[in-house]
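*Asks:* Sharing a sequence plus its predicted fold:
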Amino acid sequence: MKKIAIVTGANRGLGLATSEALAQRGFKVVMAMRNPDKAQKQVNAFKMKDLDVVPLKLDLSQEKSINEFVEVIRKEFGFVDVLVNNAGILIDSEDGGNSSLFKTKSATIQKTFTTNTLGPFLLTQKIFPLMQQEGYGRIVNVSSGMAQLSVPQNASASYRISKTALNMVTNLFASEVQGADICVNSVSPGWVRTDMGGPHADRTIEQGIKGIVWAATLPKGGPNGGFFRDSAPLPW
């Protein structure tokens, strides 16, 4: 039986590339996204390569959507081996908060936190039992160097706060493993040339997914509760 991997935000950028990479490694990949119809071209391209991918609707900003998504997973598969919490938003520039902390609006923080932190928390909360029952799982929270408390930070407050909180989500779920072969880790892909990172970023998408795929395919006894880039530990 094939292993099942869920990748959120799978319609573009890191999520799309991670989906392809995991499918190439033999996973059946559930490509979770808000608008599956808009990704049909990419899905068809993967299937032409004999990659086993399934697009499925998921809006992480809506708990109802998360519940419906998990119910489909439970009914269709009954278990999950890998969860990559990749979906995220960076909208600080929309209210001027990208350049000034003092221009950051509470609504921007709330919207960002809902998608970047609360959504992954709720999805992990509901998927985790499906891993526990099998005694195996790999959960990857795609974080950012912009979340590091050990590094001076400025601007983009909403994004930074949400990703720092996501790292705590990693820490909390990692403590729930209790002897099972489950690894929960945060991964920073670095500054990547995606729609979010922009054209001037210093890393390719292929470089960005390296650590994500590594964390999603860790062997038994792999690290749990860590923060990594390119498989190397990062300070919190």
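*Replies:* That came through fine.
*Asks:* Going by C-alpha atoms from here, please, whenever you check contacts or count neighbours.
*Replies:* OK.
*Asks:* end-to-end on stretch 82-91?
*Replies:* From its first residue to its last, stretch 82-91 covers 28 Å (C-alpha to C-alpha, to the nearest Å).
*Asks:* For it, buried residues please.
*Replies:* Across stretch 82-91, burial judged by 16 or more other C-alpha atoms under 10 Å covers 82-91.
*Asks:* ok, structure two:
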Amino acid sequence: MTKIALVTGANKGIGYETAKQLAEQNIKVLLGARNETEGKKAETALRDLSLDVTYVKLDISNSADIENVKNYIENEYGALDILINNAAVFLDSAWFGNNVETVPLQTLRDTFDINYFGTVELTQALLPLIKKSESGRIVNISSVSGSFGVHLDETHWLYQLKPYAYSASKTALNQFTVFLANALKETNIKVNAANPGWVQTSIGSDQAPLTPEEGAKTGVALALLDEHGPTGTFSQSGEILPW
């Protein structure tokens, strides 16, 4: 039986590559994107590769979109096997430096709307469908920038990079991962957070060392975990990261 996956922010970057790699595993992938033109463009590109993908309009900060996608999946497929929470924004003025004293509250609110609140709302809405899967997998695409451990380590390369809104939203997402994994520990659902690394995307810039294809691999691996795989972890390429 074909597995069904939903990838948010799937029209470009890590989301697009995640959708591609999952579809290459003969998984039916729903491409969530808020921009219809870009979403359908991604759908066409992947279908041209003979991959089974379908665009769905999904702005995760829009409750109506979330409800529509939930109803669509329920009516068309009856269950959801894989949820990749990839959609995110970076609204801080720069990566470098510590802007905690000056970051506008609106920047914090707008960042959390997508990176945290929208992700939680979507996940909660889709949980009943994921619970119907024989092996549900939830992967939150986080960032090492959300790690307390890293930001306390003066020897880490990221120590000088403290964009507060983005980092705080990813810390909150990591907490959501831990709590959700705990809540579902008696089920067959596994919940994990992935750090894609520094990737060549609109957030990571073209200076990053990793391609989107490389950045997608950790999330894809967590989505394909077997029944013996871990839950409640934060990792990159199989290496556990400090919370």
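*Replies:* That came through, no problem. All figures in this text were calculated on a predicted structure; none of them were measured in a lab.
*Asks:* sorry, back to before: relative to residue 216 of the first structure, which of the buried residues of stretch 82-91 of the first structure is nearest.
*Replies:* residue 82 (6.2 Å; C-alpha to C-alpha).
*Asks:* now whichever residue in the second structure pairs up with the closest one: how far from residue 180 of the second structure?
*Replies:* The alignment partner of residue 82 of the first structure in the second structure, by TM-score structural alignment, is residue 82. Separation of residue 82 of the second structure from residue 180 of the second structure (C-alpha to C-alpha) stands at 15 Å.
*Asks:* corresponding residue for residue 186 of the second structure in the first structure?
*Replies:* Aligned partner of residue 186 of the second structure by TM-score structural alignment: residue 179.
*Asks:* Surely that match is within a helix?
*Replies:* No - using DSSP: H, G, I helix; E, B strand; the rest coil, the assignment for residue 179 of the first structure is coil, not a helix.
*Asks:* For burial, what's the neighbour tally of it?
*Replies:* Other residues within reach of residue 179 of the first structure, judged by other C-alpha atoms under 10 Å, total 8.
*Asks:* got it, and residue 223 of the first structure?
*Replies:* 17.
*Asks:* for residue 125 of the second structure, same thing?
*Replies:* Close neighbours of residue 125 of the second structure, defined as other C-alpha under 10 Å, add up to 17.
*Asks:* Same question for the one 3 residues further on.
*Replies:* Residues near residue 128 of the second structure, counting by other C-alpha under 10 Å, number 14.
*Asks:* Residue nearest the middle of the second structure, spatially speaking?
*Replies:* Centroid-nearest residue in the second structure, with C-alpha atoms, centre = their mean: residue 86, separated by 2.3 Å.
*Asks:* host element of residue 225 of the first structure?
*Replies:* Using DSSP states H and E, residue 225 of the first structure sits in no helix or strand.
*Asks:* my guess is residue 238 of the second structure meets residue 218, correct?
*Replies:* Yes - using C-alpha atoms under 8 Å, residue 238 of the second structure makes contact with residue 218 at a distance of 7.3 Å.
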